[in-house]
Structure formats: structure tokens, C-alpha cells
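A.B. asks: Need a 3D model of the sequence below.
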Amino acid sequence: MAPSLEEPTPVDYEALKGGKVKPELVAPEPEHCPGPESERAGQADSCAGCPNQAICAAAPKGPDPDIEVITERLAGVKRKILVLSGKGGVGKSTFSCMLAWGFAGVVGLMDTDITGPSLPQMMGVLTSTIHTSASGWEPVWVTSSLAVMSVQFMLPDRDAAIIWRGPKKNGLIKKFLMDVSWGDLDWLVVDTPPGTSDEHLSVNALLKGSGVDGAVLVTTPQEVALLDVRKEIDFCRKAAIRILGIVENMSGFVCPGCAHESQIFRATTGGAERLAREEGIPFLGKVPLDPRIGMAADYGESFLEAFPESPASVAIREVVRRVGVEVERV
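C.D. replies: Just a heads-up that it's a prediction; the model follows:
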């Protein structure tokens, strides 16, 4: 049976929480809620007029008790990386899929783009659903070594819209980390939506106990994309997220027939390589645009396996290698 979007999965983790539980709220958390466990709960400006104000003010303060549960749940995950971009349309989700296909070992791919889940289509499991077991929610296994979790698996039909405010989206992300039976993974790749908002803060805060190994930033060469990536770099530094490096995606166009490369999105200000040099962070490489990447995503196939000789495949595998080197670097 597929899990409901409304009701929590009845998995008992109270023994791991040490008796600490969240306060029972009488209304949903407002959009700018500091959180029931925050030191400012019930006292922030956004708490004025909230039906939960008195409850939150009297509730125990401190870190979210579920962080301990999540840490225990992810004990078998060796490495966790975030794929970020302040700009939409730079191929971040596509790149997340190619990272997942490229990593060796057992890989988990988590889709935190709650309102625009595209990973199931790209991984060829759009019609799948998730199921519950004694150990929690079971992710969808694309292969014997690649698992995916997305809200798309829980929708009544493929075109249903998710119209949620921040707290509800954050709650689902918590369930993806706390209730999903990921098992033993070599890599957990977390694909995030554009920007530096709720989903990013939630993932970083909830993985505080188990640790995030770092973030890969994806951009295209033009300045309009780099402008937002600079904000993402600032976000990572303020949130204490290690930046593994920047990837310049769609860096030129490779003709599948003649292998000639053309510059479609010209790097007017030096592109991602110059930005990485200026910011003192690793540059992971340039990945040219091959139209067969989009075709492989539409059909839910691995571009790396279907077209291993493409210059894009060669570049992606080099990026995967460099990410592995950066993760292992102390």
C-alpha cells in the first residue's frame, strides 16, 4: 500500500528520542515559523497572533529531537552530497541523475524539489509507487544498486500539483530522511530546488547529526546564471556547508554527427572556471550540451551507458571522479 501524503507512517522511534517529543500544535506552522523547538519559539515577531504561540512558548527548547532519529536511520549511508544551484534551468536535476548513474556502489537519489519532482521521469520509474514495510517507506529501486525517493511516487496521478507552504514541504523532507528505509548506501545524492530557502535549510539542519559531506554547485556559463550561483556560494558558507566544487553545465554544444563544438551560452565574464578561481573553490569541469542527454532523460535511461563515447559522457565521468576525490579530501 502506498503511503498517504497526509497521515504519518506508523513507525515507532520513540525509544531513540529519549522521551522528547514535539509539542502538539493546534494549527499548522505559519510560513515564517521559527520552529516549535527554536529558542525563539512563541517569542518571534512571526509568532504574534499564531494559535500555537502559547504552546510553543511553553514547550521544551533545543534541537529537533528527530535529528537523533535521522542520524540513526542514516547510519548505513557512507557519503551524502547536495546538488545545488541558485538558478533554475541549468540542468541541476539532470546532472543529479547522471551523478547517481556515475557513482560506483549502491546509490540513493532523493528528490527534495517537492513542487517540481522530475527525477522519476528521468530515472524511468514514473509509474512506480512506494510501499510501507515494518522498517518504514521503501524507496523505488531503479536497478539493484540505485534507489530513488520522490513525492511523485505518492501523487494520485502524474499531473497532480503540489500546492504546499514551507512547513508542509519541510515535513515531507523530514519523512524522506527519517521514515525511508535507505539501508546501506555508498552515496546519497540529494537533488534540491533552485534557490536558498526552506528545502535547503531543512535538509542541512536535519542532516546535522549524520553530516553532509559537501555540495556540488551546477551552473551554465553566462553571467545571469553565475549571479545566482554566487548567492548559493554565500548560502553554503553561512550554513557551514562544504562546497565540493562548481560544474559548468551546457558548456558548448557537441554535434552528435560531426562532434563539432559550438558555444551557445558564451561565458561573457569568464564562466564557472573564473568564478571558482575568484571564490577559492574547486572547479570540477565543463560538461558540453549533447541533445541525446535530454532524449535519455525523457526515456528514463542512463546517458552514460547509452552514449559512453560522447564528449559529454567523458566530461561527466571526470566530474564524478573529481567529486569523489574532493569528498575524500580532509
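A.B. asks: drop to CA atoms for contacts and neighbour counts, all remaining ones
C.D. replies: OK.
A.B. asks: can you pull out the strands in the stretch 201-330 of the chain?
C.D. replies: 214-219, 243-254, 261-262, 283-289 (DSSP state E, counting those that start in this stretch).
A.B. asks: now the ones you listed in CSV, with mean neighbour count and distance to residue 72?
C.D. replies: Listed next are those as CSV, based on neighbours: other CA atoms under 10 Å; distance: least, CA to CA, whole Å:
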stretch, mean neighbour count, distance to residue 72
strand 214-219, 25, 20
strand 243-254, 23, 25
strand 261-262, 15, 48
strand 283-289, 23, 32
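A.B. asks: These into JSON lines, with extra columns for distance to residue 186?
C.D. replies: Shown next, in JSON lines, are those (distance: least, CA to CA, whole Å):
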{"stretch": "strand 214-219", "distance to residue 186": "15"}
{"stretch": "strand 243-254", "distance to residue 186": "17"}
{"stretch": "strand 261-262", "distance to residue 186": "35"}
{"stretch": "strand 283-289", "distance to residue 186": "21"}
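A.B. asks: Of these, which is nearest residue 166?
C.D. replies: Closest approach to residue 166 among the strands of the stretch 201-330 of the chain (CA to CA): strand 214-219, 22.1 Å.
A.B. asks: which residues are contacting the closest one?
C.D. replies: Strand 214-219 has contacts (CA atoms under 8 Å, 6 or more residues apart in numbering) with 80-85, 87, 90-92, 225-226, 229, 232, 241-249, 272, 323, 327.
A.B. asks: quick revisit: and the strands of the stretch 201-330 of the chain: which comes nearest residue 146?
C.D. replies: Here strand 214-219 is closest among the strands of the stretch 201-330 of the chain (CA to CA), at 19.5 Å.
A.B. asks: Run the angle between the closest one and strand 243-254 for me.
C.D. replies: 30 degrees (axes from the mean of the first three to the mean of the last three CA atoms, to 10 degrees).
A.B. asks: what about strand 214-219, distance to the chain center?
C.D. replies: With CA atoms, centre = their mean, to the nearest Å as the basis, the distance from the averaged C-alpha position of strand 214-219 to the chain average is 11 Å.
A.B. asks: Equivalent analysis for stretch 68-81, please.
C.D. replies: 15 Å.
A.B. asks: Quick one: end-to-end distance for it.
C.D. replies: 19 Å (CA to CA, to the nearest Å).
A.B. asks: same check, this time on stretch 230-248
C.D. replies: 14 Å.
A.B. asks: Just the residues contacting that stretch, thanks.
C.D. replies: 84-86, 195-196, 201, 204, 212-221, 271-273, 276, 281-287, 319, 323, 326-327.
A.B. asks: Second chain to compare with the first, below:
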Amino acid sequence: MLEGVKHVVLVLSGKGGVGKSTVSTQLALTLKEAGFKVGLLDVDLCGPSIPYLLNLEGKDVHQSTKGWVPVYADEEQKLAVMSIGFLLKNRNDGVVWRGPKKTGMIKQFLTDVVWEDIDYLIIDTPPGTSDEHITVMENLRSVKCDGAVIVTTPQAVAVDDVLREVTFCRKTGIPIIGIVENMSGFVCPTCSECTNIFSSGGGQALAEMVKVPFLGRIPIDPAVGKLADKGQSILVTLPDSELARIFRRLIEQITRSKEA
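C.D. replies: The predicted structure is shown next:
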């Protein structure tokens, strides 16, 4: 099923709650707006938030003679989405599985989903560097992985955890496309001033330390938060925002790594 996938990009972080799913969703939407055919795979089995972020909750995955048919987020079928969230009877059901069952489900996502011919497969991963990540890499051996976008928040405790993800990438041979510093300051909805309520610069310092590209800082912006469950690209709704500029830069970096 992966033979029709031209390029694979992982979204990683050693820390939970840093915004990987938001970055994955906006990256997929940005690529779609750029004219590419995109697949978005949510392998965070215990916290599948992609269906919510793309306003696809309640949609069903269908079985065909070839395998599972993903859910499409648009009428043109340029954005295909797969998540365990589509397989749960109730959105509040917890996935209480041991490692082997989670590993088996991820293998099915990678081998039994009819992705067909897509330009990019974006894989939203859970936090950490354990079973799920190893399973993804084992099943991507036949497909060239373009690299990983690593997401962190600026606090020192988050940066320390994310550093372990950088080590994981280098041990497994995953190229690092760059580091994004999320939740870097808060943008006031009244005056648009950005206040560093947590701290700032941790992601940039990490990028400089491990010598990988720094892709930019994403502030906490209430205007962006309103788009959380609407499945809309930031390039369309807020084209002049800092977030839109970061994702344009990210697309350029991904394209550059593809050409290299």
C-alpha cells in the first residue's frame, strides 16, 4: 500500500502536549493548498485528535477489496485521513491496549490502507521513542522517509525531553527537517502584543546545539485557536500571520530536502 506514496514526513516530539497534532494537521492542509495530494496518518492510538482537528468526527472508514479506504477531508479527495478515532464507537472510549496490539494496529495502518497515489504521507506520532515509533520505521523500510519535523515548547523541561527524540532520529537514520518551537509566547487578541508567558528561545537553542534548521516560533494565538475544530488551513484563513509564514517556510524546507 505504500508503493504509491512518494514522500513520507514524520512529526515527532519526546514530549506530550506540545502541539504535534496541530502541526501535523496544518502541514497536511498547507501541502494540499500547495497543490499536492496528501495523506495524514494518526498513529497516536491513545490520543487520536486528528478527526477533531479536521472536523471529521463521526466519519467511517470503509472496507474495500483492496483494504481500508481512508476518510477524505475534501470533495476533491486531495487529503486522505486515517485514525483509530474513526474506528471507535464512542469518541470518549479509551484505547486500553498493550504494546503488541498497538504495534499490530499501526502495521495495519501502514499496510492495509488504500492510500493510492499520494505525494506526501504525514505521520502524526505519539510522544516518546518506544514501540509505535519503531513499528513505523520498520514498516517504512521500503519507502524513503524524507525526514522528521520535531516539535517542542520553549521550557527547559520540554527541550530536555525533545533532545531524546533528536537522538532517536540519529540512531535510526531519520533525517531531521527542522525544529518548531510551539506555544512561544501569547498574542493578545486586543493589542496583538506577544508576551512570553512560559519562556522563549528553547527550541532555537536546541536547534543550534544539535545543528539542525530552526523553522520558527509559533505563539499561542486565540485567532488560531478558533480554527482548531474547523479543518481550515491557516494559509487561507490567516495568510499574513506568523503561523502561515512558518508553514510556508516548512514547505520550502521539505521541498529542499526532497530535492537533496
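A.B. asks: Now do the strands in the stretch 1-150 of the second structure.
C.D. replies: Counting by DSSP E, counting those that start in this stretch, the strands of the stretch 1-150 of the second structure are 5-12, 38-42, 62-63, 68-69, 71-72, 79-83, 118-124, 145-152.
A.B. asks: For the first structure, which segments count as helices?
C.D. replies: 14-17, 53-58, 66-73, 92-102, 119-122, 166-178, 198-206, 223-238, 271-279, 291-299, 303-306, 311-328 (DSSP state H).
A.B. asks: quick one, which of the ones you listed is nearest to residue 263 of the first structure?
C.D. replies: Closest among these, once you apply CA to CA, is helix 271-279, at 12.0 Å.
A.B. asks: Which positions in the second structure sit opposite stretch 277-292 of the first structure in the alignment?
C.D. replies: Aligned by TM-score structural alignment, stretch 277-292 of the first structure falls on residues 208-223 of the second structure.
A.B. asks: Next: stretch 235-253 of the first structure.
C.D. replies: So stretch 235-253 of the first structure sits over residues 168-186 in the second structure, by TM-score structural alignment.
A.B. asks: first vs last residue of the matching stretch, how far apart are they?
C.D. replies: OK, stretch 168-186 of the second structure end separation, CA to CA: 31 Å.
A.B. asks: What of stretch 288-302 of the first structure?
C.D. replies: For stretch 288-302 of the first structure, by CA to CA, the gap between its terminal residues amounts to 17 Å.
A.B. asks: Ranking the strands of the stretch 1-150 of the second structure by mean neighbour count, which comes first?
C.D. replies: strand 38-42 (a mean of 27; mean count of other CA atoms under 10 Å).
A.B. asks: Please tell me which residues of the first structure it aligns onto.
C.D. replies: By TM-score structural alignment, strand 38-42 of the second structure lines up with residues 107-111 in the first structure.
A.B. asks: ok, and what's touching the matching stretch?
C.D. replies: Against stretch 107-111 of the first structure from outside (CA under 8 Å, 6+ apart): 96-97, 100, 117, 119, 145-151, 176, 182, 185-192.
A.B. asks: what about that stretch, how far off from the second structure?
C.D. replies: Its aligned residues in the second structure lie a mean 0.3 Å from stretch 107-111 of the first structure after superposition (mean CA distance after the TM-score superposition for the first structure).
A.B. asks: on that earlier part again, now the match of stretch 277-292 of the first structure, how far from the chain's geometric center?
C.D. replies: With CA atoms, centre = their mean, you get 15 Å for stretch 208-223 of the second structure.
A.B. asks: what does stretch 130-144 of the first structure give?
C.D. replies: Averaging C-alpha positions (CA atoms, centre = their mean) puts stretch 130-144 of the first structure 18 Å from its chain's average.
A.B. asks: go on, stretch 191-208 of the second structure?
C.D. replies: That offset, for stretch 191-208 of the second structure, works out to 21 Å (CA atoms, centre = their mean).
A.B. asks: Can you get me the start-to-end distance on that stretch?
C.D. replies: End-to-end distance (CA to CA), stretch 191-208 of the second structure: 32 Å.
A.B. asks: still on that earlier bit, with distance to residue 237 of the second structure as added columns, please give the strands of the stretch 1-150 of the second structure in TSV.
C.D. replies: Shown next, in TSV, are the strands of the stretch 1-150 of the second structure (distance: least, CA to CA, whole Å):
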stretch	distance to residue 237 of the second structure
strand 5-12	23
strand 38-42	20
strand 62-63	31
strand 68-69	29
strand 71-72	20
strand 79-83	18
strand 118-124	22
strand 145-152	23
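A.B. asks: right, and the ones you listed - which one's nearest residue 193 of the second structure?
C.D. replies: strand 145-152 (22.1 Å).
A.B. asks: against the first structure, where does the closest one fall?
C.D. replies: Using TM-score structural alignment, strand 145-152 of the second structure pairs with 212-219 in the first structure.
A.B. asks: From residue 194 of the first structure, how far off is residue 326 of the first structure?
C.D. replies: When residue 326 of the first structure is compared with residue 194 of the first structure (using CA to CA), they lie 23 Å apart.
A.B. asks: An error on my part: the question was meant for residue 293 of the first structure.
C.D. replies: 21 Å.
A.B. asks: counterpart of stretch 89-96 of the second structure in the first structure, which residues?
C.D. replies: Under TM-score structural alignment, the counterpart of stretch 89-96 of the second structure in the first structure spans residues 156-163.
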